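Participant: sequence unavailable; structure follows:
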């Protein structure tokens, strides 16, 4: 099973701790973590997964494997810049979005476009026509985010 974790390349200590908890929880459940492979939320999630014995995949924007954060087990170079966000998202069976900026927003949009479940932790909310769009499954904690992502993958939606 693969879950993509997306979030900002710059993050606060609190956001990093949350991402690390998500990564560790995914690893404890035997899930492979996919991310953009760089710093911030991506590095923290990979660190958590690695600390719990998990496997991490980093989909890199450039051509150098050494650009990956030190917790990436499998660095994949793309040379396509931010367009790699589509690959990050589509490589997961679900997406967990942690905080983030516009790159994270694009990943959320790609996931929803491709019918990939998105679980949000302190991330973007969406509205359309003045109405709140409830496409993002809201989580309250790292464990809750992983529970909801796995439920969505398994078709339970709870």
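Facilitator: Arrived safely. These numbers were taken from a predicted model, which means no experiment stands behind them.

Participant: C-alpha only now, for contacts and for neighbours.
Facilitator: OK.

Participant: strands of this protein, start to end?
Facilitator: Taking DSSP state E, the strands of the chain run over residues 2-7, 32-35, 56-60, 74-77, 94-98, 118-121, 126-128, 131-133, 136-138.

Participant: looking at those, which one is packed in the most?
Facilitator: Sort those by mean neighbour count, taking mean count of other CA atoms under 10 Å, and strand 94-98 sits at the top with a mean of 29.

Participant: and the contacts of that strand?
Facilitator: For strand 94-98, contacts defined as CA atoms under 8 Å, 6 or more residues apart in numbering pick out 2-8, 15, 18-19, 41, 89, 104, 108, 111, 116-123, 145-146, 149-150, 152-153.

Participant: another structure for you, compare them:
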């Protein structure tokens, strides 16, 4: 079963939240497992979307306390690794979808691209060599499904 990483900021506005929610919903609808950082913002939205479709969500949190994950994670991996947990998300994902995001998201995109993984971004703040850009959630999920 394909595991898709969804990456983005832990705080976002309503527009980005809605896009991330739709990404999660479409990932679950395709029967993929969603992996993300297990916190708020894009991570919470995508997890909620996947859960609302009956999908499986794995949250890889930077803390040692599993209870700090958002309520939409099916399973939580508590790493106590801070930002280093980004490596786990990238290496556990077959492909990644970035929604907006900040420095942490850019680092995950860069690591994934360096590892030869497909990375699709919606509303990226930075364009990296090899990054695919989608206009919306449906196009992004189609691009990682190829």
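Facilitator: Great, that's in hand. Just so it is clear, the structure is predicted and the values come from calculations on it, not from any experiment.

Participant: dump the strands of structure 1 to CSV, plus distance to residue 46 of structure 1.
Facilitator: Output for the strands of structure 1, formatted as CSV (distance: least, CA to CA, whole Å):
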stretch, distance to residue 46 of structure 1
strand 2-7, 9
strand 32-35, 7
strand 56-60, 6
strand 74-77, 11
strand 94-98, 13
strand 118-121, 17
strand 126-128, 27
strand 131-133, 30
strand 136-138, 22
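
Participant: between these, which one is nearest to residue 50 of structure 1?
Facilitator: Of all the strands of structure 1, it is strand 56-60 that lies closest to residue 50 of structure 1, at 7.2 Å by CA to CA.

Participant: list the buried residues of the longest helix along structure 2.
Facilitator: Taking DSSP state H as the criterion, structure 2 has its longest helix at helix 14-29. For helix 14-29 of structure 2, burial by neighbour count (16 or more other CA atoms under 10 Å) applies to 16-29.

Participant: before we move on, what about stretch 43-59 of structure 2?
Facilitator: So, applying 16+ other CA under 10 Å, buried residues of stretch 43-59 of structure 2: 43-51, 53, 55-59.

Participant: what is the end-to-end distance of that stretch?
Facilitator: 8 Å (CA to CA, to the nearest Å).

Participant: ok, stretch 60-73 of structure 1 next?
Facilitator: With CA to CA as the measure, stretch 60-73 of structure 1 spans 12 Å from end to end.

Participant: neighbouring contacts of that stretch?
Facilitator: In contact with stretch 60-73 of structure 1 (CA under 8 Å, 6+ apart) are residues 36-39, 43, 46-47, 50, 55-58, 75-84.

Participant: many thanks, have a good one.
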